[in-house]
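1. sharing a model that was predicted from the sequence below.
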Amino acid sequence: MSHEEAWDARYAESQRIWSGNPNVALVSEITDLPTGTALDLGCGEGADAVWLATRGWQVTAVDISGVALARAAEHAAAAGVTIDFQRHDVQESFPEGEWDLVSAQFLHFWEEFDREKILRRAAAAVAPGGTLLIEGHMDHGPFGHGDHAEIHFPAPEEVIAALELGDGWQVLTSATHPREQNDQDGNTVTRVDATVKLRRSLP
């Protein structure tokens, strides 16, 4: 099964996988930024992309799953916003252009894939003066144990080092933080996430 087929199957398991709300880190880290162009990598069912678009961002939203993108388009239509949805396996292809904000929220996969390569490509897509926001898990939380327990969740400093940015970037946030989440039985649990926020310098 290809990665595309795996994600389509995952989304086809139920009518909605995610909450429909924007990610907490996106809201807290981006609210004060001036609006511009934004790229949402791994947009899923579109909550982040729609939240950005309703606040005036011009959004390009990318996902590997056609099932997810169809739901995201329905979400955008219901919210009355226009978003450029594109289907990409970002290991193989990437949208063309530069953006004032590139957001990669929980870009994880239960099979092997080159997350560092994707994030370096994401950094290259940030326009001068723009922001790169990367949010990741630090643990499995209430999900994904068993066969996938060997997955490594990098700390913020590991994420920054793997980007191989060199000069011309400012680290704005490099931190871990707790976040409450409901498990499959509806119980509230606390897990730890990692936030990396970087600004690309103007020439």
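-> Alright, I've got the coordinates. Residues are numbered from 1 along each chain as shown.

2. for the rest of this, base every contact and every neighbour count on C-alpha atoms.
-> OK.

3. wait, is G144 part of a strand?
-> No: counting by DSSP: H, G, I helix; E, B strand; the rest coil, G144 is not part of a strand but coil.

4. give me the neighbour count for it.
-> 12 (other Cα atoms under 10 Å).

5. repeat for E112
-> 9.

6. ok, now N23?
-> Other residues near N23 come to 15 when the count uses other Cα under 10 Å.

7. repeat for D100
-> Other residues lying near D100 total 23 when counted by other Cα under 10 Å.

8. what of the one 5 residues further on?
-> When neighbours are counted by other Cα under 10 Å, Q105 registers 22.

9. same check on A155?
-> Neighbours around A155, by other Cα under 10 Å: 18.

10. isn't it up against V196?
-> No: checked against Cα atoms under 8 Å, the pair A155 and V196 is beyond contact range at 9.4 Å.

11. quick one: the strands in this protein, in order.
-> Secondary structure of the chain (DSSP state E): strands at 37-41, 58-63, 84-87, 99-105, 126-137, 169-182, 188-200.

12. for the spatially most central residue of the chain, give me its contacts.
-> Of all residues in the chain, the one closest to the mean position by Cα atoms, centre = their mean is Q105, 2.2 Å from it. Counting by Cα atoms under 8 Å, 6 or more residues apart in numbering, Q105 makes contact with N23, L26, L41, G42, L133, I134, E135, G136.

13. next up, a second structure to put side by side with the first:
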Amino acid sequence: MTDHTHAAHPSTTESGGSAADAAFWDARYAEKTQIWSGQPNAVLVQEVSDLDPGTALDLGCGEGADAVWLARRGWRVTAVDISQVALDRAAGHAADAGVADRIEFLRCDLGETFPDGQFDLVCAQFLHSPTDMPREEILRSAAAAVAPGGDLLIAGHAKFPEGAHEDHHDMHLPTPQEVLESLGLPDGEWEVLLSDEHERVHTWNDGTSVTRTDNALRVRRR
């Protein structure tokens, strides 16, 4: 996606928020006019393309590529991030794509509060942070937000490649099985549809490429 400045954006609501964490991520996004590729995450495309559109919750939406992709496919999306800088940028991309009316952008510190309601799809794509973020607690809240028959899709890094942001160096990166166990899902109420580790080639904005090792977990509420 290209970068633009917009005078008006879709509705953005502030809910809770740690000032220190928000400041960290605002500064991180302010380093460049574009941090991520602007393309939807490959695991999302792979796992969701065949689903009938419904309501979706995108946790840690960043610059909005996943939310825009979902909205283009007919989903109604609630897109959440702690950074207002990221949300403003994402809202601009949604407006450019003509899907601003299908996405609600919500600023919230997921460690303190969580969006209300249940959703047909809840996504947490690379929800990692060098700040003090209670990831396991957030993902349990994500599972609770999945409607009956709906899916929870979690993608994460299995290890960080050379050249990754320096603040990530001491972060624990769980396996899919560790993520599944940490969710504490009741027996018999969920079905595991995907649990794997895979490699992919990632191209940085400067054109250089690295091989990343990522993992993914997809579970469906019966």
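-> Okay, I see it. Given the structure is predicted, the values throughout are model-derived calculations rather than measurements.

14. ok, back up a step: can I get the contacts of Q105 of the first structure in JSON lines including distance to T190 of the first structure?
-> Formatted as JSON lines, the contacts of Q105 of the first structure follow (distance: Cα to Cα, whole Å):
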{"residue": "N23", "distance to T190 of the first structure": "15"}
{"residue": "L26", "distance to T190 of the first structure": "18"}
{"residue": "L41", "distance to T190 of the first structure": "25"}
{"residue": "G42", "distance to T190 of the first structure": "23"}
{"residue": "L133", "distance to T190 of the first structure": "22"}
{"residue": "I134", "distance to T190 of the first structure": "20"}
{"residue": "E135", "distance to T190 of the first structure": "16"}
{"residue": "G136", "distance to T190 of the first structure": "15"}
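
15. just the buried ones from those residues, in PyMOL syntax?
-> The PyMOL command for the buried members of the contacts of Q105 of the first structure (criterion: 16 or more other Cα atoms under 10 Å) is given here:
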select buried, resi 26+41+42+133+134+135+136
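
16. which one of the contacts of Q105 of the first structure is nearest I160 of the first structure?
-> Each of these was checked against I160 of the first structure using Cα to Cα; the closest is I134, at 9.7 Å.

17. ok, now which ones touch the closest one?
-> Neighbour list for I134 of the first structure: S103, A104, Q105, F106, T195, V196, K197 [criterion: Cα under 8 Å, 6+ apart].

18. report the inter-axis angle for the lengthiest helix in the second structure versus strand 103-108.
-> Counting by DSSP state H, the longest helix found in the second structure is helix 84-97. On the basis of axes from the mean of the first three to the mean of the last three Cα atoms, to 10 degrees, helix 84-97 of the second structure is oriented at 180 degrees to strand 103-108.

19. measure how buried E166 of the second structure is and give me the count.
-> By the measure other Cα under 10 Å, the count of residues near E166 of the second structure is 10.

20. likewise for the one 4 residues further on?
-> One way to gauge burial is a neighbour count; for D170 of the second structure, by other Cα under 10 Å, it gives 8.

21. so what does it match up with in the first structure?
-> Here D170 of the second structure is matched to E150 in the first structure, going by TM-score structural alignment.

22. and what of D66 of the second structure?
-> By TM-score structural alignment, D66 of the second structure lines up with D48.

23. hang on, its match packs against D40?
-> Yes: D48 of the first structure is in contact with D40 according to Cα under 8 Å; the separation is 7.5 Å.

24. to which residue of the second structure is Q86 of the first structure aligned?
-> Aligned partner of Q86 of the first structure by TM-score structural alignment: L106.

25. what's its match in contact with, if anything?
-> Residues in contact with L106 of the second structure (Cα under 8 Å, 6+ apart) are S11, T12, T13, E14, S15, T78, A79, V80, D81, L87.

26. again, 6 Å this time
-> Residues near L106 of the second structure by Cα atoms under 6 Å, 6 or more residues apart in numbering: T12, T13, V80.

27. if you map those residues onto the first structure, which are still there?
-> Among the contacts of L106 of the second structure, the contacts conserved in the first structure (both residues aligned by TM-score structural alignment, their matches' Cα atoms under 6 Å) are V80.

28. can you select the buried ones from the contacts of L106 of the second structure in PyMOL?
-> Buried residues among the contacts of L106 of the second structure (16+ other Cα under 10 Å), as a PyMOL selection:
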select buried, resi 12+80
